[in-house]
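Enquirer: Whatever this is, show me its structure:
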Amino acid sequence: MKRIFVIDDERYTLDFFEALLMDDEDIVVYKYDSPLKALNDIDKIYPDLVITDILMPEMDGLGVLEFIVKNYPDITVILITAYASIEKAVEAIKKGAFDFITKPFEDLEEVTVRIKKALENSQLKTELKTLQENIKEVYGIENIVAKSKQMLDILSLIKKIARINSNVLITGESGTGKELIARAIHSLSDRKSNRFLPVNCAAIPENLYESLFFGYEKGAFTGAYTNKKGYFEEANGGTIFLDEIAETSLNFQAKLLRVIQERTIKRLGSSDIINVDIRIIAATNKNLKEEVAKGNFREDLYYRLNVINIEVPPLRERKEDIPYLVEYFMKKYSKEFSKDIKKISSEFYKFCYEYEWPGNVRELENIIERCVALEDGEVLTDKYLPNELSQIKTKEVKPYKLAKEEFEKEYIKNLLMITGNSMSEAAKLAGIDISTLHRKVQKYFKK
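Expert: A predicted model of the protein is given here:
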């Protein structure tokens, strides 16, 4: 149901809009002869559209507009004006009004069309607001689960660098969350209302790099039937995330370096120079210094990209984050799969601590998604772990005393073999007293 406020000190105008829209069952009209009363009701009713006269004694329409634009930017406003005050209507458009309607209302169809378009604009604003909130919910810095010192330091760095335009190089193993960090930087930056464009460089064939990144003009090559923007143009005003940057060719690296230096591009088949305003965030799971030494990566590009470096540690080096990640993903997938899982078993936590997570956070998330999907009870257990991991889970952890004795026995056995069973040589090689060695040999081998 669409809600419309009509504000005017003239009764005729209020009744006109009510009569005009009364046949539309999806619209409710609220009439106000007092602008202050209407503004006071916004929080309670929250209209999709406000139609207000400009000239009113209590408060003029421009004042109503300014209040709404400042405090409720997703509400659409139409101004009503007489022919004599068109200049004020134009001023209102500049200040944020969607449209204006002139009195007297002679063309009813035109008035109706303007209202419908304003409601469509309001719907678009609502959808955009929802989308932005969803993006923040998924990609905001709040959703980077961090309790370890390493990750808290990274979050602190993200906040420091988000609002500057320096290039960033994010390094770390696959699955550590490099793209999530890049998105968090973008979401906190002044570019957040513009596009974040992720590009997997490893997935692009060499012969397509130029057309995909720089775009092309119609007729530039066989199959170029229309003009097309490249990635750099699409990301203009925003952020481009170049994942797996180490997989690019030296030829493309030279072109990327020129874009960074000159902030301009040319489409294939065109001589026109296009200015681009983009922030570049690159990521790799390789050591770029080593790639430079091998001749696989341009040194000058490396320094251009590595203005600010963020090294993301593997999950095995920040195990204090694991219980929080487990709980976060359990809640996420419980909600997604409509499950009623309330707890996580100690056995599941134990497995998560002992496993080394070669696939890092991505592997952890995938395993929890699987276990939640298959779990029928209220407790997330380890019974649905993949077969290859359940074998790791069931490995016996020996008591320290027993493990130590097994090590000593094997160590002394190898020591005597090396020294040809010479007790004195074996004791000397091991750096222990010969009497100690005799006691251990007696203990392990002469029962």
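Enquirer: okay, CA-based contacts and neighbour counts for the rest of this
Expert: Will do.
Enquirer: and residue 321, how many residues sit next to it?
Expert: By the measure other CA atoms under 10 Å, the count of residues near residue 321 is 18.
Enquirer: hang on, it in a helix?
Expert: Yes. Under DSSP: H, G, I helix; E, B strand; the rest coil, residue 321 falls within a helix.
Enquirer: That one and residue 369, how far apart?
Expert: 18 Å (CA to CA, to the nearest Å).
Enquirer: and the residue minimising distance to the centre of the chain, what does it touch?
Expert: Centroid-nearest residue in the chain, with CA atoms, centre = their mean: residue 139, separated by 2.8 Å. Residue 139 is in contact with 180, 183, 184, 187, counting by CA atoms under 8 Å, 6 or more residues apart in numbering.
Enquirer: buried ones in the helix or strand hosting residue 37?
Expert: Element membership for residue 37, per DSSP states H and E: helix 35-45. Under the neighbour-count criterion of 16 or more other CA atoms under 10 Å, helix 35-45 has 35, 38, 39, 42 buried.
Enquirer: Next, the second sequence, to be compared with the first:
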Amino acid sequence: GADRDADGIFGQAQGGILLLDEIGEIDTNIQVKLLRFLEDHIIRPVGSSKDIQLDVQIIAATNRNLKDEVAKGNFREDLYHRIAAWTISIPPLRERKDDIALLLEYYAGGPLKEIFTPEALEKLMHYSWSGNIRALRNAVKFMATKRRIEGKPLVDVSCLPDDVREYIPSRAHSIEEQQALMLLRHIEEAFGVTTRKQTVAEKVGLENIDNLRYRVKTYFQKFPALFEGLPLIRQHYPDILG
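Expert: Next up, the predicted model:
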């Protein structure tokens, strides 16, 4: 057993901010302990008999829909309400095509035209990236290694991971669908700041909650797939989105 004080990650974060990544993955025993800490901000270091009051702000991140996990019994509802006081929803990478080029340039370490052939870059830009940024980062590492081993001047299509090279993109969004997606993203962002539907409606230029509800309902009937990455809209319109 432990015979001396140990700060642990919470103690080390005293006076600062602690990021809890993938919080949706923690088991129920840890959830109980985390809830207790969030209620009183007190810890007892390993090997100590004294409690310590901490001043630590918590940021939690997850790629899961925690409300769904609560409904399934996998995540404590009281803990969810503790950590969901302020939420920021980031759309999946496939819905942020403009970010793909920036991320490729960042992880590849240089201008795209000096690293990728146009054909390879086009496939990378149209890939779905279901694994989001982690998948893109790993793909860049794979391509850099293959380019180096094969002595190629640029990353061409043959250097791409198999799933990227063989990917066939789905149909392009219509103009109406693109406009719907843009408005829905703005609505999602607004719900991340306030829960008042009237305020959200005004922020996105829809004047009142009736217009807001009409747009959500209409877009869900026409383009249900657009709502996959919009948990806050789902939370506020369960009667429409189910």
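Enquirer: separation between the counterpart of residue 24 of the second structure in the first structure and residue 283 of the first structure?
Expert: Residue 24 of the second structure maps onto residue 246 in the first structure when the alignment is built from TM-score structural alignment. Using CA to CA, residue 246 of the first structure is found at 8 Å from residue 283 of the first structure.
Enquirer: matching residues in the second structure for the helix ranked longest in the first structure?
Expert: With secondary structure taken from DSSP state H, the first structure has its longest helix at helix 108-139. Using TM-score structural alignment, helix 108-139 of the first structure corresponds to no residues of the second structure.
Enquirer: In the second structure, what stretch matches whichever helix or strand comes after that helix?
Expert: Where DSSP H and E defines the elements, the next helix or strand beyond helix 108-139 of the first structure is helix 149-161. Aligning helix 149-161 of the first structure against the second structure (TM-score structural alignment) gives no matching residues.
Enquirer: Show me what helix 149-161 of the first structure is packed up against.
Expert: helix 178-188 (3 or more CA pairs under 8 Å, 6 or more residues apart in numbering; DSSP states H and E).
Enquirer: all strands for the first structure, in order.
Expert: 2-7, 27-32, 49-53, 76-82, 99-103, 168-171, 196-200, 239-243, 264-265, 274-275, 279-284, 308-311, 343-344, 379-380 (DSSP state E).
Enquirer: The first one to strand 27-32, inter-axis angle?
Expert: Taking axes from the mean of the first three to the mean of the last three CA atoms, to 10 degrees, one finds strand 2-7 of the first structure and strand 27-32 inclined to each other by 20 degrees.
Enquirer: Please enumerate the helices of the second structure.
Expert: Under DSSP H, the second structure gives helices at 8-12, 28-40, 66-72, 77-83, 97-108, 118-126, 132-150, 162-165, 175-191, 197-203, 209-222, 231-236, 238-241.
Enquirer: Export these to JSON lines and append columns for distance to residue 91 of the second structure.
Expert: Output for these, formatted as JSON lines (distance: least, CA to CA, whole Å):
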{"stretch": "helix 8-12", "distance to residue 91 of the second structure": "29"}
{"stretch": "helix 28-40", "distance to residue 91 of the second structure": "26"}
{"stretch": "helix 66-72", "distance to residue 91 of the second structure": "15"}
{"stretch": "helix 77-83", "distance to residue 91 of the second structure": "20"}
{"stretch": "helix 97-108", "distance to residue 91 of the second structure": "11"}
{"stretch": "helix 118-126", "distance to residue 91 of the second structure": "16"}
{"stretch": "helix 132-150", "distance to residue 91 of the second structure": "10"}
{"stretch": "helix 162-165", "distance to residue 91 of the second structure": "20"}
{"stretch": "helix 175-191", "distance to residue 91 of the second structure": "8"}
{"stretch": "helix 197-203", "distance to residue 91 of the second structure": "18"}
{"stretch": "helix 209-222", "distance to residue 91 of the second structure": "17"}
{"stretch": "helix 231-236", "distance to residue 91 of the second structure": "10"}
{"stretch": "helix 238-241", "distance to residue 91 of the second structure": "18"}
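Enquirer: Which one, of those, ends up nearest to residue 46 of the second structure?
Expert: Across the helices of the second structure, residue 46 of the second structure has its closest neighbour in helix 8-12 (8.0 Å, CA to CA).
Enquirer: what's the average distance of that closest one to the first structure?
Expert: Once fitted to the first structure, helix 8-12 of the second structure is off its aligned match by 1.5 Å on average (mean CA distance after the TM-score superposition for the first structure).
Enquirer: equivalent range in the first structure for that helix?
Expert: By TM-score structural alignment, helix 8-12 of the second structure lines up with residues 230-234 in the first structure.
Enquirer: Please apply the same query to stretch 97-106 of the second structure.
Expert: Counting by TM-score structural alignment, stretch 97-106 of the second structure sits on residues 319-328 of the first structure.
Enquirer: for stretch 64-77 of the second structure, same thing?
Expert: Mapped onto the first structure using TM-score structural alignment, stretch 64-77 of the second structure covers residues 286-299.
Enquirer: buried sites along that stretch?
Expert: Judged by neighbour count (16+ other CA under 10 Å), stretch 286-299 of the first structure contains these buried residues: 286, 288, 292, 296, 297, 298.
Enquirer: Excluding residues flanking it in the chain, which one is nearest residue 199 of the first structure?
Expert: Ranked by CA to CA, 6 or more residues apart in numbering and with sequence neighbours excluded, the top spatial neighbour of residue 199 of the first structure is residue 242, at 5.2 Å.
Enquirer: actually residue 19 of the second structure, sorry about that
Expert: Using CA to CA, 6+ apart, the closest residue to residue 19 of the second structure is residue 59 (4.8 Å).
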